[in-house]
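Participant: Just the structure for this:
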Amino acid sequence: MKKLPLLLSLFITLPSVAKPVETWEQAIDLSMALVNKQQETLTRLPFHCVLFVEAKEIDNAFIVDVREKHNAQCGGDPETAPRLFSVEINKQTGESAIDKIVE
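Facilitator: Model prediction:
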């Protein structure tokens, strides 16, 4: 029987986030902190081999794509940066949802 991938959505809030997130810089910083804190769960890549990219802004959230960094130190084709998952940051509460494919 073939195993189907499962889409796992994690809802994570850092205790230090008790205020609105108003800028992309704040959203990227929060995404970096979340991934750093949950790294073992989210990716096997070293933190320095992960990129955080502005993906989309919607009415109530910033969506940050987390991608593989490809260079001489991290390996991979430097012309690509595959998406690992995305972090959605609620603008009003700072709450975060992370989508992640689990096999």
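Participant: hey, let's count contacts and neighbours off CA atoms from now on
Facilitator: Fine.
Participant: name the helices or strands packed onto the longest helix seen in the chain?
Facilitator: Across the chain, the longest stretch assigned as helix under DSSP state H is helix 24-37. If you count contacts as 3 or more Cα pairs under 8 Å, 6 or more residues apart in numbering; DSSP states H and E, helix 24-37 packs onto strand 50-58, strand 61-68, strand 83-90.
Participant: Which stretch among these is buried most, on average?
Facilitator: Compared across these, strand 61-68 shows the largest average neighbour count, a mean of 23 (mean count of other Cα atoms under 10 Å).
Participant: how far out from the middle of the chain is the longest helix of the chain?
Facilitator: 8 Å (Cα atoms, centre = their mean, to the nearest Å).
Participant: which residues are contacting the next helix or strand after that helix?
Facilitator: Per DSSP states H and E, the first helix or strand lying C-terminal to helix 24-37 is helix 39-42. For helix 39-42, contacts defined as Cα atoms under 8 Å, 6 or more residues apart in numbering pick out 35, 47, 100.
Participant: and for comparison, fold this next one:
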Amino acid sequence: MGAGLIVLVLAACSPSQPADGQDNTTAAPAETSSVATPASAASGAAPAQAALSEDAVVELVNAAIQKHKLTDLPEQCLSYMVEDNGGKVIDIDVREKHDDSCGGDPGVAPRLFSFKLDRVSHQLSTDALDRADGEFQPID
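Facilitator: Just a heads-up that it's a prediction; the model follows:
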């Protein structure tokens, strides 16, 4: 019985319990994530690939559309269909948005042109430059 009492006393004084009474369970996940980040960078994984959000893809495509004046439609009348299958490229269709402010039948969204975004280099290519043959060409 004395041994059982010693075990209970040792458990109560365990170093896993903070001396100030605060719960330290939130420290473990932070330590785990801070260790995982350098390890993934050291292993050669490209963290930028995981960080490429759909919003970032749309911003890159929209910037190219505006720079090269690929359409006369205002920005608010364009919609983007982003298809990311996890491969080397992300496919983006640029479509007309039909609503009260842009006009047109809201039941349809005609495709204007498409883009492909290389996941690693972020190089864009599009079929908008030569719509006759439909081949994708690099665009900056």
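Participant: tm score of chain vs chain?
Facilitator: The TM-score (TM-score structural alignment, normalised by the length of the first structure) is 0.68; 82 aligned residues with a Cα RMSD of 2.0 Å.
Participant: one step back: relative to strand 61-68, how tilted is the longest helix of the first structure?
Facilitator: Interaxial angle, helix 24-37 of the first structure versus strand 61-68 (axes from the mean of the first three to the mean of the last three Cα atoms, to 10 degrees): 50 degrees.
Participant: ok, of the contacts of helix 39-42 of the first structure, which one's closest to residue 24 of the first structure?
Facilitator: Nearest to residue 24 of the first structure out of the contacts of helix 39-42 of the first structure is residue 35 (Cα to Cα; 16.3 Å).
Participant: Leaving out sequence neighbours, find the closest residue to whatever residue of the second structure lines up with that closest one.
Facilitator: Counting by TM-score structural alignment, residue 35 of the first structure corresponds to residue 65 in the second structure. Computed as Cα to Cα, 6 or more residues apart in numbering, the closest residue to residue 65 of the second structure that is not its neighbour in sequence is residue 71, at 7.2 Å.
Participant: how many neighbours does that neighbour have?
Facilitator: Residue 71 of the second structure has 13 neighbouring residues, counting by other Cα atoms under 10 Å.
Participant: I'd assumed residue 64 was in contact with it.
Facilitator: No - if you go by Cα atoms under 8 Å, residue 71 of the second structure and residue 64 don't touch, sitting 10.8 Å apart.
Participant: returning to that earlier point: the helices and strands packed on helix 24-37 of the first structure into JSON lines, with extra columns for distance to residue 40 of the first structure?
Facilitator: Converted to JSON lines, these look like this (distance: least, Cα to Cα, whole Å):
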{"stretch": "strand 50-58", "distance to residue 40 of the first structure": "13"}
{"stretch": "strand 61-68", "distance to residue 40 of the first structure": "15"}
{"stretch": "strand 83-90", "distance to residue 40 of the first structure": "14"}
